[in-house]
Structure formats: structure tokens, C-alpha cells
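Chemist: Here is my input; please provide its structure:
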Amino acid sequence: MTKPLADQKRPLQVAMVAGEASGDILAAGLIKEIKRHHPDVHCYGIGGPLMQGEGFDSLFPMDRLSVMGLVEVLGRLKELVGIRRQLGDQLIQNPPDIFIGIDAPDFNLGLEKQLKAAGIPTTHYVSPQVWAWREGRLKKIKRSVDHMLALLPFEASYYQGHDVDVTFVGHPLADKVAFSPDKGKARQSLSIARQGLVVGVLPGSRKAEVARLGELFLTTARMLRKEVPSVRFIVPCANDKRKVQLLQMLENYKDLDITLFDGRASDVMAASDAILIASGTATLEAALHKRPLVVSYRMSALTFAIAKRLVKVEHVALPNLLAGRELVPELLQDEATPENLCKAMQRALFDQAYQKELVHEFEKIHQQLKRNASELAYGAVKSVIESHHATKCA
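Modeler: Presented below is the predicted three-dimensional model:
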């Protein structure tokens, strides 16, 4: 077991904020690693069910931070600013040993700036996509963050080139997902037949995502079933609210052979022959499961128009970004039609040469990202705390 950090006269105090399901996964892994070295640590702030399962004390509901889009956030701005102000005041009055912002840069960077100015060391886990758009945030990052924890190799190179302390930790999903996932075992765990074509459908974890993509994906599923009558569909529900939302939609799709699961996203991916999926972190998990996937997304017209002018990269799906080329189709906004999605899904299901190429490329991505991320992240966090203590005692 690691010795207590220098000059630590009380249990280690670690404040964190995660804003959505992917951040909850990352933070839960880090909390578990911190607890392995410091069993009496107190981790608190804003987090989700996985973090709370590791003993995290969430002072506000995480789902209040789960909002996507430049325009969509305006309707929640007053509430978000209020939560950030309350949390910032609490942390400054009772300073933690470190603050770790997990993704959610629009919320966390402002909070990190406030805390760093008050003498609290800060670390940010998951780089904001400054390499893709809004590069002006780099100045804010330098003022707000003592150390960046990067999940992707090109992110670390970017920060090193801009004189920001950074550690490339890899991605915890690459540590978690088996290199050769067992489709049969996954189907058995979900109590579905081992034989037959199965398509995983993942329309996102946020209410707005499911509202924009749910009907689109279900209509695509209906169209695909007309072409492939034997296909069945499986859908993981991110939480109870999303399950209710999807069940309401399914009232109009009773002709589909479709099964909903509470969570179980990883098992759904492993059990699938191909995956129809919303753009986001889940696209990387699908690739790590070595399954062909079709990526889609819709947002408000104004948000999309603004983003299109600002984004500097050619691709949005993480597998494509990591490969530096389009491995999997990205059908966004006006291109996201049932016809286009159905055609792409048929290729994903039946083009064996394409499937073989994808598996080869996905294996390379997996090897690149498998680095024991939570352990490396803990080591970086520990170094920041110790450096801060040494400076205070100098």
C-alpha cells in the first residue's frame, strides 16, 4: 500500500466533477485506484451512480450537468452557473487536496480557474477538443489546469507542443474491454439466441440525443428488417428515464423484434453483429469490441451550423480520429436519413472484406490505448498533490 502523501494529517480529500455517463465511468475507475492506495480517502463533488458505488459523495445530481450543444445549454445556463458557484464556494471554504474535473469542460474549466486562483491544485481528466475546435480555450486551460490527463496520443503531443503539463494515460475502456470479445458468451449473458443476426442500437444517453435519434434509429431498424427479416435488435438503456423515453417511442414500432436492457451497453456491443450508434465515447467502445459500426448524430440546426464553421477536423467519430481516416461511416445531420443508415448497416452486416479490415484497424487502436489508464492517472494526480505540498512547505 502506498504511504500517505507528504504532510497528510487527515484523510486525503479529492473533489471531482463528472458531467455525464462517460465521465462517470472514468472517474469511478480513478476513485477505485485512489482507494487502493488510500482506503480512507474522501471523494466528493458531482458524480454519477458508478462513482457513488465507489463511495463518492455527490453534492448535486450529475444529470443536471448532462446537456449538449451550443444553443441547448442556454436554457440551462442559470442553473448551471448556480451549481458551479455553490460548489466553488464550498470547495474554497473547505479546500480539498486536489480538484479533478472529468470532461465537461464548459462547466469544469471555469471552476478549475476559480479553485486554482484560490491555491487548490487542479487536474483535468479528458482533454477538451481544442485540437478540433475553439483553440482559444488553450489560454483558459493554462490558467485553470495544473496538469492535463489525456486519453488519446495526439492530444498529449498537442499539449506538449503548447507547454502544458500532460500525461497520456490511454483509455480505461481499452483496459476494460477484452481484446477478443466473446459474442456467444455475451448473448448468453443477455439471454438471447446464439444464432442469428443481431444489431445493437445505441441512440445516446442524454434525453435530447434520444429525442433526436430514437425515432431515426427505429425507423432505420424497420427499414433494415424489411431487407433482412431475420434480424433482431437490442438496445441498452442508459438509465430508467431513457428506458421510459424509448418505451414510449416503441409504441409505434411493435412490428420490430427489439429488446431493451437496463444498462448492459458493453454486453450489447459484444453480442451484436453490427452497431448503429450515436456519435460519442460509445463509438470507441464499439470499436474496441471489434464490431462494425455506423455513426450518426443530429443536433439543432443552429448548433450544427455554428459547429460546422468552428470544427477544424475532418471526422467526429473517435475510431476515425484515431485512424486518421474514415474507417466507419459518419452520417450527420441532413445525411442522417433512414435510407442512408440502412444502406450503411447492410454493408456493416454483410461485407466480409470490410469487416476484416475493421477488425485489423480496431486491434491496432486497442493496443495503442491499453495502458492501465486509472493507474497512470492516479500517479499523475499524486505527483500534482505532492508538488503542491512541497511548494507550500518551501
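Chemist: When you work out contacts or count neighbours from here on, use the C-alpha atoms and nothing else.
Modeler: Noted.
Chemist: show me the contacts for R225.
Modeler: If you count contacts by Cα atoms under 8 Å, 6 or more residues apart in numbering, R225 has them with V231, R232, L256.
Chemist: Apply 7 Å and report the result again.
Modeler: Residues near R225 by Cα atoms under 7 Å, 6 or more residues apart in numbering: V231.
Chemist: before we move on, what about the one 5 residues further on?
Modeler: Applying Cα under 7 Å, 6+ apart, one finds that S230 lies in contact with L197.
Chemist: where along the stretch 201-350 of the chain do the strands fall?
Modeler: 232-237, 258-262, 274-278, 293-297, 330-332 (DSSP state E, counting those that start in this stretch).
Chemist: Of all the ones you listed, which one comes closest to G53?
Modeler: strand 258-262 (16.7 Å; Cα to Cα).
Chemist: what comes up buried for that closest one?
Modeler: By neighbour count on 16 or more other Cα atoms under 10 Å, the buried set for strand 258-262 is I258, L260, F261.
Chemist: rewinding a little: using TSV, lay out the strands of the stretch 201-350 of the chain together with distance to A307.
Modeler: Below are the strands of the stretch 201-350 of the chain laid out as TSV (distance: least, Cα to Cα, whole Å):
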stretch	distance to A307
strand 232-237	28
strand 258-262	32
strand 274-278	17
strand 293-297	13
strand 330-332	12
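Chemist: Quick one: closest of those strands to S383.
Modeler: strand 274-278 (36.5 Å).
Chemist: Show me what that closest one is packed up against.
Modeler: With contacts defined as 3 or more Cα pairs under 7 Å, 6 or more residues apart in numbering; DSSP states H and E, strand 274-278 has these neighbours: strand 198-202, strand 293-297.
Chemist: Just send the buried residues of strand 258-262 back as CSV, with distance to V313 too.
Modeler: Output for the buried residues of strand 258-262, formatted as CSV (distance: Cα to Cα, whole Å):
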residue, distance to V313
I258, 36
L260, 35
F261, 35
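Chemist: Following up with a second sequence; could you model it the same way so I can compare the two?
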Amino acid sequence: MKKIFWIAGEKSGDLHSSIVLKELQLQNKEYQHVGIGGPLMRKFGLKPMFPFDRFAVMGFIEVVKHLFFFVNVEKKIRQLFRENPPDLVVLVDYPGLNMRIAQQASKLGIPVLYFISPQFWAWKFKRIFKLKKLTDHLAYILPFEGKYFDKFGVKSTYVGHPIAQEIEIKINKKEFAEKYNIDSTKQWIGFLPGSRDNELKKLLPQYLAAIKELDNGNFEFLISRANSVSESLFNDIIKKSGISNCKVIHDNNYEMMKHTDILVVTSGTATLETAYIGTPFIIAYKTSKISYELGKRFIKIDRIGLPNIVLDKDIVPELIQNEVNGKSISKNILAILSSETKYNQIKKELQNLHDILGSKKTSEEMVKLIEEMLNE
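Modeler: Down below sits the predicted model:
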């Protein structure tokens, strides 16, 4: 049986890769899947080599804190490649580790399929030349990236964006309100504080501060808790804030995105999901001071939110670093909710995302590429 080695080090990568593994099962493609991935990939057959939660780090300081762990991971992967090489390596985003693993695989002649390109167009543009050198094929999910790959001769395929397959609204607004005991006569404001503990520490207190600013009896406040964050940390932050009138949403994120009137979303994949669903929202980004100062020197684009980048327009507000505070968040929320014209304009602009991302089924496109590469 042929073996595929996967690296999906983030929650979003676990989700996007899981639909590919599921499609392989549906098409009765029997391969051995090993490597790095989360609970969704494990559900569809991945045998993990390392604890998934150890990979959820972001920013320079956070990576340094976990340096010994990552050195050990690379050492074990190199050993596996030498002693029992896979037939194909599939690397999913996560460039800090994956670019180095691509180099190891390339040296040993193991085919590399890179699924979800590193965002070289935002920073470290020279990575595009490494991608050309170290990968056999690149499957990208943001349409505008194609012009770069064509220009520099990177063998690549647009496979559609996986969120088109992944987003599923399972219950309507009435059912959602009943499940979480939400007052339907009020406006609903939702907060998504991120899928990593370090994001939670920086952003959730600011979101709770915004709730204090907005708490005039006219709103219901909903806060999402991702499976990948510490439940005790999440609860401790809320307890310390003294806020008791917020609803914690754990299993119905897409429904929360759909049924709320407005959201505050931590920068990342969730911003594109929210935009695809079409609810007006605000993007928030906050990291450590050192990571932020370093990032400012290298990032080459004016926008941080994927929806604004993909649509090439400032559709939704972006709050960055010190702008992420209770007063600023509440002010931006009220500015949108108080203007019907502004609110409807955001909704209208977000609808364009469906046309831009197209109708390709990512899972099917990926299975085609995997089959082609395994049979070369």
C-alpha cells in the first residue's frame, strides 16, 4: 500500500486536509496516511506522529519558546524519510516547518505536493523561488496567486477554496436561538477570539471590554470557543472580566456567523469563512509587541484581512494591535449597525466572493493531483 506523509500544523489545515482524506475514502482510494494533523484528519485515517496541539503557535516569540520541540520534530521526520520514505509528501500551508521539510524530501527524491501556498505575496516574496525549486506541484486556493505562479514558472493548479465545501448551516436562526437561549428581539453581536491559546489571551479580554462598552440592554453577545483552545483558560478570562451575560457557542460556529447581525473576527481563515457566509464583520489582529514590530518591517501589503485582500478592496474594517481595545471595537460595531446603508453595502460587496472563488470542489481537485503524482 502506498504511503502519503502529511503536515497540517494548524486547525484550518486540519479541516482543509480532512475533506481531501474523506474524498479519498469516498472514492475507495486506499493509501496509508501518516504525519502531522488534528482530530478531523485522524477521523479519516491519519496516523499522527506528534501531539497536534503543540503546533498551534504564531509569531516570532511563540515559535522561539517551542524551538526544542520543532527541532525534535524535524529530526524524526528526516529519519523517517531516510529509513521508510513515503511515496508522496503533502504539505499544507504552515511554511515555517513545511519549507524545511520540502527541502529534505526534495533532496531524497520524494515527490512534494504543496497544498495551500505560503503567503509569499505578503512577506518573504523570495519563497516563490524556493517553492519552484523544492515542490513538484503546488495546489493553491486563492485565485489571484495564479498570476505569480504563471509569471515565475511554478507548476501549479487552482483547486478552488475549501470553505465552499466546508461551510454547512445545520440549524436555522429560530432553532439556534432556542438552543442557546438567545433573545430574538435583540440584535446579536458575535465574537470569534481565535483558535490558539495565545490569540485568546490577547484578544478575548479586549472583546469582553467591548461588551462592557456596548451592554445597554439592546444586544445579545455571543462568543465562540474553538475546540483547539483551553476551556479552562477561556472560562478564566471570562470569569475575571466579571461579564456574565454572554452566550458561549461551542459547536455551531457557522450558524453563529450566519445568524448574528455583526461579528468581530480574529484575523485568519475565519475571516474568509465569515465573508463567504455574508454577515458584516470587523477584523481584529493582535500579537506580541516584538512579533508585531518585526512583522511591520517585512510585510509588504496594506491589508491583513483575507476578504479585503481577495476582493482587493477595503470592505470590512481592520483593527490592528493597539487599535484592538474595547472602545475602538464598540465604536466600529455601532458605526456599522447604526447605518443601514453601510451595513447593506458590506453585505453586497461580500457576495462577490462567491464569484471570485469559483465553483471547483477542492477535495475532488486534490484527489486528482494526488492520483496523478502517485502514478507518475
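Chemist: Would you pull the TM-score for this pair?
Modeler: The TM-score (TM-score structural alignment, normalised by the length of the second structure) is 0.94; 375 aligned residues with a Cα RMSD of 2.0 Å.
Chemist: Of the strands of the stretch 201-350 of the first structure, give the one that comes closest to K226 of the first structure.
Modeler: strand 232-237 (11.6 Å).
Chemist: other SSEs contacting that closest one?
Modeler: By 3+ Cα pairs under 7 Å, 6+ apart, strand 232-237 of the first structure packs against strand 198-202, strand 258-262, helix 265-271.
Chemist: quick one: which of these is nearest D106 of the first structure?
Modeler: Judging these by Cα to Cα, what sits closest to D106 of the first structure is strand 198-202, at 25.1 Å.
Chemist: mean shift of that closest one relative to the second structure?
Modeler: With mean Cα distance after the TM-score superposition for the first structure, strand 198-202 of the first structure departs from the second structure by a mean of 1.1 Å once superposed.
Chemist: Which stretch of the second structure is that strand matched to in the alignment?
Modeler: Under TM-score structural alignment, the match for strand 198-202 of the first structure in the second structure covers residues 188-192.
Chemist: Check whether A271 of the first structure really touches Q188, as I assumed.
Modeler: No - A271 of the first structure lies out of contact with Q188 (Cα atoms under 7 Å); the separation is 8.7 Å.
Chemist: Tell me which of those two has more neighbours.
Modeler: A271 (30 against 13; other Cα atoms under 10 Å).
Chemist: Report the contact partners of that one.
Modeler: By Cα under 7 Å, 6+ apart, the contact list for A271 of the first structure reads K183, G184, A186, R187.
Chemist: Give me the spatial nearest neighbour of the first one, chain neighbours excluded.
Modeler: Translated: K183 of the first structure. Spatial nearest neighbour of K183 of the first structure, chain neighbours left out: A271 (4.7 Å); criterion: Cα to Cα, 6 or more residues apart in numbering.
Chemist: corresponding residue for that neighbour in the second structure?
Modeler: Under the alignment by TM-score structural alignment, A271 of the first structure pairs with H259 in the second structure.
Chemist: Pull up the gap between its match and L369 of the second structure, please.
Modeler: 37 Å (Cα to Cα, to the nearest Å).
Chemist: From what I see, P121 of the first structure and F99 are in contact.
Modeler: Yes - P121 of the first structure is in contact with F99 according to Cα under 7 Å; the separation is 6.4 Å.
Chemist: Compare these two (neighbour count), which wins?
Modeler: F99 (29 against 25).
Chemist: helix/strand/coil for the aligned residue in the second structure for I83 of the first structure?
Modeler: Superposed on the second structure with TM-score structural alignment, I83 of the first structure falls opposite V73. Under DSSP: H, G, I helix; E, B strand; the rest coil, V73 of the second structure falls in the helix class.
Chemist: What number of residues are in the vicinity of V73 of the second structure?
Modeler: 15.
Chemist: Quick check: it vs K11 of the second structure, distance?
Modeler: From V73 of the second structure over to K11 of the second structure the distance is 18 Å, taken as Cα to Cα.
Chemist: Over to T271 of the second structure?
Modeler: 14 Å.
Chemist: Then T135 of the second structure?
Modeler: Using Cα to Cα, we find T135 of the second structure at a distance of 23 Å from K11 of the second structure.
Chemist: Same question for R196 of the second structure.
Modeler: Taking Cα to Cα, one finds R196 of the second structure at 9 Å from K11 of the second structure.
Chemist: what are the ranges of the strands in the stretch 51-200 of the first structure?
Modeler: Using DSSP E, counting those that start in this stretch, strands in the stretch 51-200 of the first structure cover 57-61, 98-102, 122-125, 147-150, 166-168, 198-202.
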